[in-house]
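**Q** what shape does this take:
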Amino acid sequence: MPSLDRDTLTEIAEHALTRPADAYFWDDRLFTTHGAVLHWAERSDDLLEESNYLSALDRIRAAANAGRPDAEVSDEHVIDGSSRHFAFGSLRTIYVQVYEGGCPADCEGPGRFEHEDHCTQNENDRYCAMWCRVECDGECNGPRTFTPAFVEAAEIISGLQDYPFVDESDHSEREYERFQSNVNEALSDAQREYDYDSEQQTADIGQRAYEELGELYGQLADGAVDSDKVADFYREARDAYFSELANEHLNAPIEGQLALLAA
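**A** Have a look, this model is predicted:
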């Protein structure tokens, strides 16, 4: 059972279906039957926004398909749209079909919304069926209800008001993956300063530095790392590596030394 009451769902639905002024949309369903519920500016590098968008998309699609083993409806009820925005560049938006059942969406006769409310409350009322036939050339097919996909989307939107994560574990995984990628890139940059080291030496020093680089995780947002600190860690690991190598050579027995001692 949804935790949001019908009034709250209706308020969210009205907001989602409000069409932006002076905007062109490539699909007639947008802001007609399908409302916008979540956005993601793909090139913003905002990891929380990315995680929330993709996690929400998975949950909403799962809700759309739940209990329907013979047919997937997520492609009908859920649209993962993409558009260009002058400020954000590439902008992805989740559009969700808000209602199902009730009067046809193209009913435009006078009193349409009063009729839809009446139909919702009185699915077998003769007035409801008559209105649809006369004004919409169709029939009422039961009370108008919110789609499971929209209910899930509304739950997510409401939850984000109190807690910033749709799925905190997903965000943590993405953050750590980005951290590892950023560390590897910064480490490669640091290693280029010592291009006279052998490949084996570079690999050994890098492995040694990795033991300390984990300390940088979480110091900056979105898995970012301070490249200067990575360079410092690598330099310290390199100094320690060659110091140990030098000590091994200095303390190694000289050839023939043991024979002289035994003489």
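**Q** only C-alpha atoms from now on, for both contacts and neighbour counts.
**A** Noted.
**Q** start and end of stretch 117-131, how far apart?
**A** Counting by Cα to Cα, to the nearest Å, you get 13 Å between the two ends of stretch 117-131.
**Q** ugh, wrong one, stretch 186-201
**A** End to end - Cα to Cα - stretch 186-201 spans 18 Å.
**Q** could you do stretch 241-260 as well?
**A** Using Cα to Cα, the two ends of stretch 241-260 sit 32 Å apart.
**Q** residues making contact with that stretch?
**A** Applying Cα atoms under 8 Å, 6 or more residues apart in numbering, the contact partners of stretch 241-260 are residue 205.
**Q** for the comparison step, fold the sequence that follows:
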Amino acid sequence: MQALTNLTVEEAGKLSFLLTDVDDTITTKGKLHPEALDALYRLANAGIRTICVTGGSAGWGDTYLRQWPIEAVLSESGAVCLYRKDGSIKHYIHPSIVQDGYQDRMKALMERVLSSVPNAKLSSDQFARLYDIAFDHGSEPPYLDQAGIAQVVALCQEMGASTAVSSIHINAWFGSFDKFRGTKAFFSDVLGLDEQYVCNHSCYCGDAPNDQVMFSRFPVSFGVGNIRRHVSSMQVLPAYAAEAEGGAGFAQIVDALLERRGKLL
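**A** Here you go, the predicted structure:
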């Protein structure tokens, strides 16, 4: 990972979209601080379209879209995207999701994990999720240790679910999607932009192992400072990393991007 000072004018100048994780990337310990919100407004004012790509619930995605200066929110690890069109908020569901029987499979998986893993619990916002199951390991006590996290992941995969581990949740879902495949489908089906355009004209910001699929696809990628806590467990790292953590690090990334773009004017 390189310092933000190494970001080039050429890299910053070609960007039309900034894709970003939310929890512990824009937020800091669960809160949106003024510097991060200001950074989102500065991106919008500069003509860079921000899309949140998160393992968080569709319910939170609806709130972000209504309150923040962003274009869309791809929620639940790629399952559903909320976006504005003609003054209304629309939902785009990933085409690999089979609706029939989906809720029954979710219920069975929840019951299996909760009955098998000591201290396992659902995220407090599970009620706001449509297609994703989030088991909380790090946002509210009691916390799961690494052995507990591994046990949850193994049980989910045993029952046919895909999984991703974020800084606070273990996400599980049924369908052929992840953060990148969800992003690719939304850009293609809704925005009419192909994969090559997306990768060449977008950057991605994240903080945790579940962001690796995005880091691997976007040549211009960023980690906030807390990414350094996970380096030993990651195979793919972002190209650049901020010094500060959470929202302060996100603001540093935006500062670097806009400063380089300013040199083109």
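**Q** give me the TM-score for this pair.
**A** The TM-score (TM-score structural alignment, normalised by the length of the first structure) is 0.20; 90 aligned residues with a Cα RMSD of 6.2 Å.
**Q** could you say which helix or strand holds residue 259 of the second structure?
**A** Assigned by DSSP states H and E, residue 259 of the second structure belongs to helix 246-262.
**Q** check residue 82 of the first structure too.
**A** Following DSSP H and E, one finds residue 82 of the first structure within strand 78-85.
**Q** run through who's touching that strand.
**A** With contact meaning Cα under 8 Å, 6+ apart, strand 78-85 of the first structure is reached by 57, 60-61, 64, 90-97, 149.
**Q** residue 262 of the first structure: neighbour count?
**A** 6 (other Cα atoms under 10 Å).
**Q** quick check: it vs residue 37 of the first structure, distance?
**A** 86 Å.
**Q** same for the helix holding residue 259 of the second structure, what does it pack against?
**A** helix 9-13, helix 34-45 (3 or more Cα pairs under 8 Å, 6 or more residues apart in numbering; DSSP states H and E).
**Q** let me have those helices in TSV, extended by mean neighbour count and distance to residue 113 of the second structure.
**A** Below are these laid out as TSV (neighbours: other Cα atoms under 10 Å; distance: least, Cα to Cα, whole Å):
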stretch	mean neighbour count	distance to residue 113 of the second structure
helix 9-13	17	44
helix 34-45	17	35
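**Q** could you dump those into CSV with distance to residue 106 of the second structure added?
**A** Output for these, formatted as CSV (distance: least, Cα to Cα, whole Å):
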stretch, distance to residue 106 of the second structure
helix 9-13, 41
helix 34-45, 34
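**Q** tell me how far residue 53 of the second structure lies from residue 221 of the second structure.
**A** From residue 53 of the second structure to residue 221 of the second structure the distance is 13 Å (Cα to Cα).
**Q** when the two are compared, which one has more neighbours?
**A** residue 53 (28 against 23).
**Q** the nearest residue to that one once chain neighbours are set aside in helix, strand or coil?
**A** Counting by Cα to Cα, 6 or more residues apart in numbering, residue 53 of the second structure lies nearest to residue 74, which is 4.7 Å off, once chain neighbours are set aside. At residue 74 of the second structure the chain is in strand, as set by DSSP: H, G, I helix; E, B strand; the rest coil.
**Q** show me the contacts for residue 74 of the second structure.
**A** For residue 74 of the second structure, the contact set (Cα under 8 Å, 6+ apart) comprises 51-54, 61, 80-82, 179, 182-183.
**Q** among those, which are in strands?
**A** Applying DSSP state E to these, the entries found in strands are 51-53, 80-82.
**Q** okay if I get those as a markdown table plus distance to residue 18 of the second structure?
**A** Shown next, in a markdown table, are those (distance: Cα to Cα, whole Å):
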| residue | distance to residue 18 of the second structure |
| --- | --- |
| 51 | 6 |
| 52 | 8 |
| 53 | 10 |
| 80 | 18 |
| 81 | 16 |
| 82 | 16 |
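**Q** and of those, the nearest to residue 146 of the second structure?
**A** Comparing those against residue 146 of the second structure with Cα to Cα picks out residue 53 as the nearest, at 24.9 Å.
**Q** state the distance from that closest one to residue 258 of the second structure.
**A** 21 Å.
**Q** ok, now residue 206 of the second structure?
**A** Taken as Cα to Cα, the span from residue 206 of the second structure to residue 258 of the second structure is 18 Å.
**Q** cool, residue 169 of the second structure as well?
**A** 32 Å.
**Q** looking at these two, which one has more neighbours?
**A** residue 169 (22 against 18).
**Q** how many other residues sit next to the closest residue to that one other than its chain neighbours?
**A** Nearest-residue entry for residue 169 of the second structure: residue 136, 4.6 Å, with adjacent residues in sequence omitted and distances by Cα to Cα, 6+ apart. Using other Cα under 10 Å, residue 136 of the second structure is surrounded by 27 other residues.
**Q** now the helix or strand where residue 111 of the second structure lies: buried residues?
**A** If you go by DSSP H and E, residue 111 of the second structure is part of helix 102-116. Buried residues in helix 102-116 of the second structure, counted by 16 or more other Cα atoms under 10 Å: 106, 109-110, 113.
**Q** which two among those are spaced furthest apart?
**A** 106 and 113 (10.8 Å).
**Q** report the separation between residue 75 of the first structure and residue 120 of the first structure.
**A** To residue 120 of the first structure, residue 75 of the first structure is 26 Å away according to Cα to Cα.
**Q** of these two, who's got more company?
**A** With neighbours defined as other Cα under 10 Å, residue 75 of the first structure and residue 120 compare such that residue 120 has more, 19 against 12.
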